[in-house]
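K.L.:
just to be clear, the model below is a prediction. Sequence and coordinates:
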Amino acid sequence: MTPALRPVIRQAFTFCATLTLFAAFQATAADARPRHPPGTVIASAQALATDAGFEAIRNGGNAFDAAVATSAVLAVVEPISSGIGGGGFFLLHDAKTGRDVFVDARETAPESATPEAYLDKQGELDVDRAENGPWSAGIPGLPAALVHIASKYGRLPLRTTLAPAIKLAREGFEVYPRLERGYGSRREVMERYAGTRAVFLADGTPPKAGEILKQPDLAHTLELLAEKGRDGFYKGEVAEKLLKGVADEGGKWTAAELASYQVREREPLRFKYRGWDVITAPPPSSGGVALAQMLQILEGWDLAKLDEAHRVHVTVEAMRRAFRDRTIYLGDPDFVTVPMARLMDRNYAAGLRASIHPEKATPSALISGKPAPLEDDETTHFAIIDADGNRVSTTQTVNLLYGSGMIPPGTGVLLNDEMDDFALRPGTPNAFGVMGFEANAPKAGKRMLSSMTPTFIENADKSIAIGAPGGSRIITEVLLGILGYDAGLTPQEVAALPRFHHQWMPDVISAEKGALSPEAVKALEAMGHTVNAAEPTWGNLQTVQWDRRTNTLSGGSDPRNPVGKAEVQPSDAKGK
């Protein structure tokens, strides 16, 4: 060894030793961090549902029991948004095993639901059949999900976790303004059906804010689900009434396809964004793929250093490209081959990023001057972290306000209208202005494409669950929420973030009133964007966080929804 090399070698050894000590310090610091949260946090769109979740915890349950209780109460008190006649996605994290699992309870198409069944005499989409009544309804998935999660992941029997929902259905709850408004907008459809009239016109008049709405038939259906599990809904008394109610209104379901419905456990999608691990929804959700594409595209910019107009510009261009791929490629992976390797590839995202002009909008393939249709109050989301570190992020829905509008008599079950989420006529936009092609065409037993995007994000310091309703806007709500967390916002600040959206077609930026400054709107228009900057508010984001640095829990419930509730309760005497 030459004398000249000795100081270099000595310096290298010193540097390596320093790195080793630093790594050891980091490991010690990490090991010293709390292994469990100090309690439980639940955020949902209804205080009654949040309270039911905590009741399950007090009864000795875990986050998964709380999820069953919360979901069921939402199904009772938010019929405009979800219900056991619909479906949902449950993203679960089991702290004991470290496993993440995606429980797919999406509705499935009945055998009768061929594309031809939804066309009128002129060969155009029959919108009324697609959105209203028995032909609009897929086979419900939520009841199967509640049974599956309770039996496989929970600690409590269904008779315990469903008890709050059963009580609220039987004894009633106070009608709130959103419920009244939603009924008013769907009244013509809902009053077509005798079973629906028996529930919502029981006293002869439509529901009014402040009145008590009772649903005794729904209480009985939930009791049978609690007592008999799957067979309490998909077979026997309830199944017979569902089949008869659908048939009496001209629909076609079979006992076999109802009895054979199964949830699917799928592997969540995983990718990284700026030090965050993102765990999110796989197909038949389009949300996780689109989220991965958008965030991986946006990694090419330091968003904090961009002015408002350019930050919105590049974000919108990422949205545009992800929604274009959603339209063409995504569908139920049990029926079609989705090119996941390409769509999730960082190099593919880099190629999409390279196509973005820093100063000019990229025209969409099909340009329309219409703003994207708004989802009002359909779909709901809740998020939970318990004292063991289990996590839940769940989005559930019946699609449009009050779903199909139809309740089969004697069941209390408001059926979904998720068939509209299929590409019933290729290239024709659905109720949310998004369209699809063969990959999302209906087939017997197939699950329609969804935008629901229940998501976890985590790093060394924080574990977060986030999600939202909003039709096609769910995906961009979650995107903006993740960007908010990355910028250092609290859960409540994330829930309150102003929103903007682009979905490739129609080619327009939709923004809540006041979400974009007048200067930003002017600059975006100069770049070639069409901007609708005065839309009503949308969405109902719910999110919870465990901060390991301080061992604190916090939640955020969307302030756009005054009846939502995010709450933290400390753990019991077990000291977890």
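P.N.:
Nice, thanks for sending it over.
K.L.:
use CA for all of it now, contacts and neighbours both
P.N.:
OK.
K.L.:
name the element L414 belongs to?
P.N.:
Secondary-structure assignment from DSSP states H and E places L414 in no helical or strand segment.
K.L.:
also V8?
P.N.:
Using DSSP H and E, V8 falls in helix 6-32.
K.L.:
for D420, what are its contacts?
P.N.:
Applying Cα atoms under 8 Å, 6 or more residues apart in numbering, we find D420 in contact with 130-131, 136, 430-431.
K.L.:
same list, these, but as JSON lines with distance to L414, secondary structure and neighbour count please.
P.N.:
Shown next, in JSON lines, are the contacts of D420 (distance: Cα to Cα, whole Å; DSSP: H, G, I helix; E, B strand; the rest coil; neighbours: other Cα atoms under 10 Å):
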{"residue": "A130", "distance to L414": "16", "secondary structure": "helix", "neighbour count": "25"}
{"residue": "E131", "distance to L414": "13", "secondary structure": "helix", "neighbour count": "25"}
{"residue": "S136", "distance to L414": "12", "secondary structure": "helix", "neighbour count": "26"}
{"residue": "N430", "distance to L414": "21", "secondary structure": "coil", "neighbour count": "21"}
{"residue": "A431", "distance to L414": "19", "secondary structure": "coil", "neighbour count": "19"}
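K.L.:
please report the distance of S510 from L295.
P.N.:
Per Cα to Cα, to the nearest Å, S510 is found 19 Å from L295.
K.L.:
which of the two has more residues huddled nearby?
P.N.:
S510 (26 against 23; other Cα atoms under 10 Å).
K.L.:
how is the more buried one assigned, secondary-structure-wise?
P.N.:
strand (DSSP: H, G, I helix; E, B strand; the rest coil).
K.L.:
can you check I464 too?
P.N.:
I464 is classified as strand under three-state DSSP.
K.L.:
now it: closest residue in space, sequence neighbours ignored.
P.N.:
Q545 (4.4 Å; Cα to Cα, 6 or more residues apart in numbering).
K.L.:
neighbouring contacts of the host helix or strand of the one you found?
P.N.:
When elements are assigned from DSSP H and E, Q545 belongs to strand 542-547. Here strand 542-547 makes contact (Cα under 8 Å, 6+ apart) with 37, 41-45, 381-385, 461-468, 491-492, 495, 552-558, 566.
K.L.:
please repeat the previous calculation with a cut-off of 6 Å.
P.N.:
43-44, 382-383, 461-467, 552-557 (Cα atoms under 6 Å, 6 or more residues apart in numbering).
K.L.:
what do you get for stretch 483-502?
P.N.:
With Cα under 6 Å, 6+ apart, stretch 483-502 has contacts from 316, 319-320, 481, 509-512, 515, 541, 555-558.
K.L.:
buried stuff in that stretch?
P.N.:
Residues of stretch 483-502 classed as buried: 483-485, 490-502 (neighbour count, 16 or more other Cα atoms under 10 Å).
K.L.:
for comparison:
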Amino acid sequence: MKRIRGVVAATAILILIGSAHAAGKATQAGIASAHVLATQAGFEVIGKGGNAFDAAVAVASTLSVVEPQSSGLGGGGLFLLHRASDGKQVMVDARETAPAAVDRKDYVDAQGNADRDHSINGPLSAAIPGEVAGLVWIAQHYGKLPLKTSLAPAIRIAREGFKPDARFLKELAMRKEVIERYPGSAALYLVNGRAPKAGWTFRSPDLARVLERVAAEGKDGFYRGEVARTLVDGVRKAGGNWSLDDLSGYTVKEREPITFDYRGWHIVSAAPPSSGGIALAEMFNILGGYDLARLDRVHRVHLMVEAMRRAFRDRAEYLGDPDFVQMPITRLLSIDYAAGLRASIHPDKATPSDLLPPFLVDEQGSHTSHFSIIDAEGNLVAGTQTVNLIFGSGLVVPGTGFVLNDEMDDFALVPGKPNAFGLPGNEHNAPRPGSRPLSSMSPSFVIGADRIGVIGTPGGSRIITMVLEGIFGFIEGQSPAQIVANPRFHHQYLPDVISAEKGAFTREEVKELEAMGHKLSESERPWGFMNVVSRDRKTGVTQAASDPRGDSGSGIVK
């Protein structure tokens, strides 16, 4: 297992985390997820003697049923775990991989431009799924219950059905044009060729059967045998290039999380192939040189934006799959490097992105799902999983009951050209057989002297900055309910603009930021679906909250 650490001493980390739950007499668990049925599934499994890791399997698999536009068996995820019994913390990397037959030529049109249809829709956009392998790994290595118990809620809901919320129906209608291209997709998601309306009951008996096979056979129930053959035959018939070896060869990776300190707080986050942890560490290291509490909001936002700008520039330049590329991680995480970047920030003027060193040419899906869990024993799970864009590739292989991802767009398919979310990249993030695309997923733990938080969100390239702002809120003493409700802003180096949710800034703040040289764009749509759980280490009191931007999110403590 590759070891990646930030700027804190390993001994201090273990002491802090090992004692994190010792003081409080917690008797409750907290779960926050994007759907009440998923949160309830987690508690159902805990009620049967499971721990946070069993609950994670239940929550994740249920989300694959009730929120297929965001995640599912056809996608992948990154799962950050902390085991209370021995202080072990690890990132389970279940990110999707490129098939062996990947060819960049398939994603370029006759003029040499990116062929966006091939990269985000249909069989060529789908990478080899890692979700199932990740859930089986977590159950077998960290859980207490058999898979048949942890998967039971998802199997039951897939078979019996549920009534989708307004978000599900709206986003399904948005993808109807692609979904209707594929018979398996149209049969599962459309009603007489039309997008369904409120009151429709969604059932997926094929998905229930796939989950039952996984419950009985583990990883082999998905990556070998009947399900694997069905997937490969279906993808190839639709024009894709998967093979049985692609599926049978898929492996979960355990990776050392990124860890760093900020003003007495210890933060644990995702390692590559996620860019989240490194970008967060770089931003916090830059901002650690300022006394932000003494600044007015405009200057504080200015400095946060400048830190975001520099971290996203480095993301484009350096980061990729750690199994395939060498990255200067030690330098990117160092306090000295951050000090150098800080020295380039003017206290009152924006730095145009084109004045920074250009990244060398030789994003992430907005429809992702995050859940946070703390159990009574003090085990922690921050799980972020995705199919990339809304309903992924739009392709459902008949007989499987779930949509495949479109994660191939997260690779730098055309070097130097941005992906669907405006994120550029270079050869570090090139698609290679078996490689994993760079991600912005940032499941994180925040550990302090008095409180512990589990935080994460979907939101494409905005995930990292939303988690940054959420962690700041937690450090400042905000409750999970406050954190998930806060308006958000974002900068990602290119395009050179601060994007913001409606109401994030007052008119006067906008004028002051523009006077500094910043460009602002207000979004009509809300971002993300943050889910946060916290625990007071002294009292054991646990709180959970789900983003009010969603229709069916649920944060429950019991």
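P.N.:
Thanks, I have the structure now. Keep in mind the model is a prediction, meaning the values are calculated, not measured.
K.L.:
so what number do they get for TM-score?
P.N.:
Superposed pair, TM-score by TM-score structural alignment, normalised by the length of the second structure: 0.94. Supporting alignment: 535 aligned residues with a Cα RMSD of 1.6 Å.
K.L.:
may I ask which two of the contacts of stretch 483-502 of the first structure are separated the most?
P.N.:
R320 and G555 (30.3 Å; Cα to Cα).
K.L.:
those two: which is more packed in?
P.N.:
G555 (29 against 26).
K.L.:
then the more buried one would be within a helix, right?
P.N.:
No - per three-state DSSP, G555 of the first structure lies outside any helix segment and is strand.
K.L.:
three-state assignment of the counterpart of H428 of the second structure in the first structure?
P.N.:
In the first structure, the residue matched to H428 of the second structure (TM-score structural alignment) is A439. Secondary structure assignment for A439 of the first structure (three-state DSSP): helix.
K.L.:
for the closest residue to A439 of the first structure other than its chain neighbours, give me its contacts.
P.N.:
Closest residue to A439 of the first structure apart from its sequence neighbours, by Cα to Cα, 6+ apart: G331 at 5.0 Å. By Cα under 6 Å, 6+ apart, the contact list for G331 of the first structure reads 284, 439-440, 449.
K.L.:
and if we set it to 10 Å?
P.N.:
G331 of the first structure makes contacts with 283-286, 337-338, 422-423, 436-442, 446-450, as judged by Cα atoms under 10 Å, 6 or more residues apart in numbering.
K.L.:
do E418 of the first structure as well
P.N.:
Here E418 of the first structure is in contact with 86-87, 106-109, 130-132, 135-140, 397-400, 403-404, 447-450 (Cα under 10 Å, 6+ apart).
K.L.:
please redo it, this time with the cut-off set to 8 Å
P.N.:
86, 107, 131, 136-138, 398-399, 403, 448.
K.L.:
try G460 of the second structure
P.N.:
363-368, 421, 440-441.
K.L.:
at 10 Å what do you get?
P.N.:
With Cα under 10 Å, 6+ apart, G460 of the second structure has these contacts: 363-368, 386, 388-389, 420-421, 423, 439-441, 527-528.
K.L.:
so where do the strands sit in the stretch 201-350 of the second structure?
P.N.:
253-255, 258-262, 265-269 (DSSP state E, counting those that start in this stretch).
K.L.:
save those strands as CSV, and put in distance to S85 of the second structure too.
P.N.:
As requested, the strands of the stretch 201-350 of the second structure are exported to CSV (distance: least, Cα to Cα, whole Å):
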stretch, distance to S85 of the second structure
strand 253-255, 19
strand 258-262, 20
strand 265-269, 18
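K.L.:
quick one: closest of these to E508 of the second structure.
P.N.:
Closest among the strands of the stretch 201-350 of the second structure, using Cα to Cα: strand 258-262, at 30.4 Å.
K.L.:
so which residue is smack in the middle of the second structure?
P.N.:
With distances taken as Cα atoms, centre = their mean, the residue of the second structure nearest its centroid is M441 (3.2 Å).
K.L.:
in the first structure, what residue corresponds to that one?
P.N.:
Checking TM-score structural alignment: M441 of the second structure goes with M452.
K.L.:
now do the SS call for its match.
P.N.:
Taking three-state DSSP, the label given to M452 of the first structure is coil.
K.L.:
give the contact list for V563 of the first structure.
P.N.:
V563 of the first structure sits in contact with 44-48, 176-178, 557, where contact means Cα under 10 Å, 6+ apart.
K.L.:
what about 8 Å?
P.N.:
Counted by Cα under 8 Å, 6+ apart, V563 of the first structure has contacts 45-47.
K.L.:
distance of E44 of the second structure relative to H266 of the second structure?
P.N.:
31 Å.
K.L.:
hang on, the earlier thing: out of the buried residues of stretch 483-502 of the first structure, which two are the most distant from each other?
P.N.:
The widest separation within those (Cα to Cα) is 25.1 Å, between T490 and H502.
K.L.:
next one: the alignment partner in the first structure of T259 of the second structure from G288 of the first structure, what distance?
P.N.:
With the correspondence set by TM-score structural alignment, T259 of the second structure lines up against R270 in the first structure. Taking Cα to Cα as the measure, R270 of the first structure falls 9 Å from G288 of the first structure.
K.L.:
what's the overlap in contacts for these two?
P.N.:
T280.
K.L.:
more neighbours, the two?
P.N.:
Ranked by neighbour count (other Cα under 10 Å), R270 of the first structure and G288 place G288 first, with 28 against 17.
K.L.:
isn't the more buried one up against F271?
P.N.:
No - applying Cα atoms under 8 Å as the test, G288 of the first structure and F271 come out as separate, 9.7 Å apart.
K.L.:
the counterpart of K241 of the first structure in the second structure: neighbour count?
P.N.:
Mapped onto the second structure by TM-score structural alignment, K241 of the first structure lines up with T230. Residues within reach of T230 of the second structure, counting by other Cα under 10 Å, total 17.
K.L.:
can you check A520 of the first structure too?
P.N.:
So A520 of the first structure, with other Cα under 10 Å, has 18 neighbours.
K.L.:
measure it to H310 of the first structure for me?
P.N.:
8 Å.
K.L.:
just K272 of the first structure next, same as before
P.N.:
24 Å.
K.L.:
the two - which one has more neighbours?
P.N.:
H310 (19 against 16).
K.L.:
how about that one, what does it touch?
P.N.:
Neighbours of H310 of the first structure in contact, by Cα under 8 Å, 6+ apart: 358-359, 524.
K.L.:
which of those show up in the second structure as well?
P.N.:
Mapping those onto the second structure (both residues aligned by TM-score structural alignment, their matches' Cα atoms under 8 Å) leaves 358-359 still in contact.
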